[in-house]
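Colleague: structure for the following, please:
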Amino acid sequence: MATKTTENTTPETSQTGTTGKKLAVDNATVDKNDMKNSSLHKFFVSALKDIYFAENAIIEALTKMEEAATTEELKEAFEDHQLQTKKHVSRLEKVFKLIDEKPEKKECEAIKGIIKEGEEIIKSTQEGSMTRDAALIIAAQKVEHYEIATYGGLAQLAITMGHDKVADLLEKTLQEEEDTDYNLTEIAETFINFDAEQED
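Modeller: The predicted structure is shown next:
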């Protein structure tokens, strides 16, 4: 919808040439009130509140996962990801500001369920075992995949609505989530999964 501007461009927008993105940004500025009332904008804000809740919940969950982990490698990975998640919260607050919305949390049932599953893993696996670490990695990757899906979708919506700066911030977080997911796989495949397989 945002690219539907040909004849009705202002002199300012027509100077941008053939880049539809810039036209979309200018249109978003001109029709700011209309955009804020649109169904897509409302959904976008609701989804941001959802992931804002999720990121804050993940910070707390990562503390428990770090304490429960057996190997130093996994403990460090959880600690690093917790620090990174705090940056993601701060980045989301910038996103809210860029679209002139107040940062608010909306309870996210999906992340609550994933975190609860992680807590069950801690209860059902033996302390100090590699099996626990292997299971914790899978639990952490479920969190990552939820975040990857969310940030990927939100970044594309931001582009569609002409929020280029917002899209850049969301894509930066998306890349970091993908990197974390890859690093967790590396830790698992280097030795944890093999050692877990040797346990009784």
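Colleague: make it CA atoms for all contacts and neighbour counts henceforth
Modeller: Will do.
Colleague: mind listing what the residue nearest to D164 when sequence neighbours are not counted touches?
Modeller: Using Cα to Cα, 6 or more residues apart in numbering and skipping the chain neighbours, the partner closest in space to D164 is A158 (6.7 Å). By Cα atoms under 8 Å, 6 or more residues apart in numbering, the contact set of A158 is 164, 166-167.
Colleague: quick one: which helix or strand includes A158?
Modeller: Element membership of A158 [criterion: DSSP states H and E] is helix 130-160.
Colleague: the structure of the following sequence is requested for comparison with the preceding one:
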Amino acid sequence: MNTMPVNSTLGNSSLEKLLRNELREAYWSERHFAKLLLKIRKAANSIDIRASLDQQHARIEDQVLKLEEIFLVLGKKIKVKKSESAKAIAKSIETLIDDTNENSVTRDVAIIISARKINHYCAGTFGGLLQIANMLGLSTIADSFTGIMLEKKHADELLAHIPVSGIYLGRADSGHDDEEEDDDEPIVYNEEIEVISEELNNNYEKDLNFEDRTGK
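Modeller: The predicted model follows:
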């Protein structure tokens, strides 16, 4: 994407404010869900599911970079805004998986459902951002939102076709060394982006206490 700032047409209208606020929340949500995917991956038994979550996590990391480019294109120092709706979805996912037995097909199905919930939420978010960008005539940014939205839908389709009946219940290594993962590293935001509150970043693990709940 060309990161040269757009002409300063992005002012203070209600629609433009909505775009900024939704973009702030979308960025926070993507980072939040990326962290969550690493945690629920540990709870999965199926090699196929673990591989799918790895792919989904990699896509989110790439999408985060695209959002950072959008911030630069807008030419404004956009602050990250905590998304209460994304946080609520994460909490519901924790509960859904926590209510299943370890090493069970039911837990793996719950994990698939959880990952699909994330994709559905994010696809809707970027669909909304796309609509706003089109209304404001921000074609380059709209193209980026379109790409991310389609990636979310594609990820959901892949999850929908994982052969649940053939789930492998072992804990075989899928080439991802859990012991060497540094899941507790705090979020590091792009230097061009200001976090609304340092408390948001410092309390990140408190918001995502999934690992403690599952004992993984």
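Colleague: drop the TM-score for these two in here.
Modeller: Once superposed, the chains reach a TM-score of 0.77 (TM-score structural alignment, normalised by the length of the first structure), with 164 aligned residues with a Cα RMSD of 2.0 Å.
Colleague: aligned to the residue nearest to D164 of the first structure, what sits in the second structure?
Modeller: Counting by TM-score structural alignment, A158 of the first structure lines up with A133 in the second structure.
Colleague: please apply the same query to E120 of the first structure.
Modeller: Match for E120 of the first structure (TM-score structural alignment): T95.
Colleague: could you do L48 of the first structure as well?
Modeller: Per TM-score structural alignment, L48 of the first structure is aligned with L23.
Colleague: which residue is the nearest non-sequential neighbour of that match?
Modeller: Counting by Cα to Cα, 6+ apart, L129 is the residue found nearest to L23 of the second structure once chain neighbours are left out, at 7.4 Å.
Colleague: do the same with A26 of the second structure
Modeller: Closest to A26 of the second structure by Cα to Cα, 6+ apart is T125, at 7.0 Å.
Colleague: what is the neighbour count of the one you found?
Modeller: Counted with other Cα atoms under 10 Å, the neighbours of T125 of the second structure add up to 18.
Colleague: how far away is the residue nearest the centre of the first structure from N56 of the first structure?
Modeller: What sits nearest the mean C-alpha location of the first structure, by Cα atoms, centre = their mean, is E147, with 3.8 Å. Separation of E147 of the first structure from N56 of the first structure (Cα to Cα, to the nearest Å): 12 Å.
Colleague: which residues are common contacts for the two?
Modeller: Joint contacts of E147 of the first structure and N56 (Cα under 8 Å, 6+ apart) do not exist.
Colleague: what lines up with T185 of the first structure in the second structure?
Modeller: Using TM-score structural alignment, T185 of the first structure pairs with A160 in the second structure.
Colleague: tell me how many other residues surround its match.
Modeller: 13.
Colleague: equivalent analysis for the one 5 residues further on, please.
Modeller: Residues within reach of S165 of the second structure, counting by other Cα under 10 Å, total 8.
Colleague: state the distance from it to I97 of the second structure.
Modeller: Applying Cα to Cα, the value for S165 of the second structure to I97 of the second structure is 19 Å.
Colleague: same question for E198 of the second structure.
Modeller: Distance of E198 of the second structure to I97 of the second structure, given as Cα to Cα: 30 Å.
Colleague: give me the more crowded residue out of those two.
Modeller: I97 (24 against 10).
Colleague: and that one, what does it touch?
Modeller: Per Cα under 8 Å, 6+ apart, neighbours of I97 of the second structure: 107, 110-111.
Colleague: coming back round to it: just how off-centre is the helix or strand just after the helix holding A158 of the first structure within its chain?
Modeller: Sequence order places helix 164-187 as the next helix or strand after helix 130-160 of the first structure, per DSSP H and E. Here the centre of helix 164-187 of the first structure is set off from its chain's centre by 8 Å, with Cα atoms, centre = their mean, to the nearest Å.
Colleague: swap in stretch 30-40 of the first structure?
Modeller: 24 Å.
Colleague: pretty sure E177 of the first structure sits against E147.
Modeller: Yes - counting by Cα atoms under 8 Å, E177 of the first structure touches E147, with 7.1 Å between them.
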